[in-house]
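Chemist: just coords:
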């Protein structure tokens, strides 16, 4: 499943505009921040 997701992301990157690439980076960063906040709340 993980490999399929990587292929999907890779193909999405190849077709993305520069603005979409920045959006994808920000979405990933916000997702990781939310995960970190949740882990901090749960110790």
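Modeler: Done, it's in. Please read these numbers as outputs of a predicted model, since none were measured by experiment. Numbering: from 1, shown residues only.
Chemist: from here on, contacts and neighbour counts on C-alpha atoms
Modeler: Will do.
Chemist: all helices of this protein, in order?
Modeler: Listed in chain order, the helices of the chain (DSSP state H) span residues 2-15, 18-41.
Chemist: putting a second one here so we can go through both:
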């Protein structure tokens, strides 16, 4: 029972840190893609660049 709880806690922490890292890494890429698409006229973004 204790090992199951420890494993669940470790898995949760690992997934959380991975998702946080992925979010931090993908944010600049997402911003850049949004900017490029907006420049190309594919999408209209009402944000002042």
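Modeler: Great, that's in hand. Computed from a prediction, not measured in an experiment: that's the story for all the values here.
Chemist: picking up where we left off before, the helices of structure 1 into JSON lines, with extra columns for mean neighbour count?
Modeler: Putting the helices of structure 1 into JSON lines (neighbours: other CA atoms under 10 Å) gives the following:
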{"stretch": "helix 2-15", "mean neighbour count": "11"}
{"stretch": "helix 18-41", "mean neighbour count": "12"}
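Chemist: now stretch 19-35 of structure 1: which residue numbers in structure 2?
Modeler: Counting by TM-score structural alignment, stretch 19-35 of structure 1 falls onto residues 3-19 of structure 2.
Chemist: Mean distance between the matching stretch and structure 1 after superposition?
Modeler: With both structures laid over each other, stretch 3-19 of structure 2 and its partner residues in structure 1 are 0.4 Å apart on average (mean CA distance after the TM-score superposition for structure 1).
Chemist: what's next to that stretch, contact-wise?
Modeler: Outside stretch 3-19 of structure 2, not one residue touches it by CA atoms under 8 Å, 6 or more residues apart in numbering.
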